[in-house]
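Visitor: Dropping a prediction and its sequence here:
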Amino acid sequence: MNRVKATLLVGPAVLALALSGCSGAGGAPDPVGQGTGAANTSQPQAAAPPTEVSTPAPEGGAAVRLGDTEEAITTVGCTEINDTWTVSGSNEGGAKAAVTTSQDRQTVIEASVVLADGKIGTMKEGEGTATIGWEGETFTVSGTGTFLDLGSGKTESTEQIGFLITGTCAA
């Protein structure tokens, strides 16, 4: 009988103790992370993609912008291969640009800008975003991607940078 009385008294006591942690001014801690609407400062924030490049693209070439730096790409080649459309080019100073899209040329799969000073912006599936627009034969790819400065000695980065590539393919 004593065992029954002890069980009957302990059960409600444990329940009351458990419920006391959920009530009062202390309550649950303030929410952090998802659902608060606040930026997570431990994660890099994407830079806004640029909307224009002031450097003129040479005929049959391209112009690129990575962050605030612009360069003209003098030689550009375009091709369709394996259900994708690809454009790539370079200049004598060492700057390079490349874009791979879907075969219909409407979805960017990968894009990269490499400046002569070793600064690189790369967008690929799961790492950044990019869109492509067309005005006649002229394409413009605008997006954000992972930034890497080879001059800094780093080989990895989570920093994001905006880029823009605009040009035409030589006939």
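Guide: Nice, thanks for sending it over. Numbers count the residues shown, from 1 in each chain.

Visitor: contacts, neighbours, all on C-alpha from now
Guide: Will do.

Visitor: Show me what secondary structure element comes after the host helix or strand of L19.
Guide: Assigning secondary structure by DSSP states H and E places L19 in helix 2-20. Where DSSP H and E defines the elements, the next helix or strand beyond helix 2-20 is strand 62-66.

Visitor: Output the contacting helices and strands for that following strand.
Guide: strand 69-73, strand 108-114, strand 160-167 (3 or more Cα pairs under 8 Å, 6 or more residues apart in numbering; DSSP states H and E).

Visitor: Use this one as the comparison:
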Amino acid sequence: MSVRHATLADVPAIYRLIAYYAQRGVLLRREREEIRGNIGNFLVHSDGPRVVGCISLESYGTELSEIRSIAVAPEIIGRGIGSGLLESALAEARRREIARVFAVTDVPQLFLRSGFTAVSRQLLTEKIDRDCRKCPQRSSCKLTAVIATVHPQHLVLPVLAGSSIRNLLR
């Protein structure tokens, strides 16, 4: 088993993994075209030819990215695949020299073990504007927002009035 950058050939498997959890209200649904158009943001965990996990690292500029769509095949949960995907995504964020990474998750303990800190979802206005407004669970959301500094020497953000994420990062 290994983690690698996703290719277009992985789109059907990534779609199935995300759809499984989206149907259960755990992840936001993502269409095949959206996955295909963002394939460069995905890492996959493969067991031979089979993709058994995925994670996406989506940019909010040069200093901030979001961990999205972390999914592991349900029959192999508990084997460290999610942790491995998260560590690989954090390594990719460091490679890209991204200062901070955040996630909105139903498994905060996975992120907290990797050095993330829980924060109020309301501080993530860009995330709310981009994704939460279209989520069917938005009025009863039980997800936890987490954030971590992965490349502190790149924290050179200007203070922008009205930008909660940027204010949080100061």
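Guide: Here it is on my side, so go on. Treat the numbers as computed from the prediction; the structure is a model and nothing was measured.

Visitor: Can you give the structural similarity as a TM-score?
Guide: The TM-score (TM-score structural alignment, normalised by the length of the second structure) is 0.24; 80 aligned residues with a Cα RMSD of 5.9 Å.

Visitor: returning to what we had before: using a markdown table, lay out the helices and strands packed on strand 62-66 of the first structure together with distance to G145 of the first structure.
Guide: As requested, those are arranged in a markdown table below (distance: least, Cα to Cα, whole Å):
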| stretch | distance to G145 of the first structure |
| --- | --- |
| strand 69-73 | 15 |
| strand 108-114 | 8 |
| strand 160-167 | 5 |
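
Visitor: could you redo those as a markdown table and give each row distance to K5 of the first structure and mean neighbour count?
Guide: As requested, these are arranged in a markdown table below (distance: least, Cα to Cα, whole Å; neighbours: other Cα atoms under 10 Å):
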| stretch | distance to K5 of the first structure | mean neighbour count |
| --- | --- | --- |
| strand 69-73 | 80 | 22 |
| strand 108-114 | 71 | 24 |
| strand 160-167 | 66 | 27 |
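
Visitor: buried sites along the biggest strand by length in the first structure?
Guide: For the first structure, the longest strand by residue count, based on DSSP state E, is strand 138-149. Judged by neighbour count using 16 or more other Cα atoms under 10 Å, the buried positions of strand 138-149 of the first structure are 139-149.

Visitor: show me what contacts the closest residue to K96 of the first structure other than its chain neighbours?
Guide: Computed as Cα to Cα, 6 or more residues apart in numbering, the closest residue to K96 of the first structure that is not its neighbour in sequence is S90, at 4.2 Å. Applying Cα atoms under 8 Å, 6 or more residues apart in numbering, we find S90 of the first structure in contact with 73-76, 96-97.

Visitor: Would you confirm that A97 of the first structure contacts G77?
Guide: No. Between A97 of the first structure and G77 there is no contact under Cα atoms under 8 Å: 10.6 Å.
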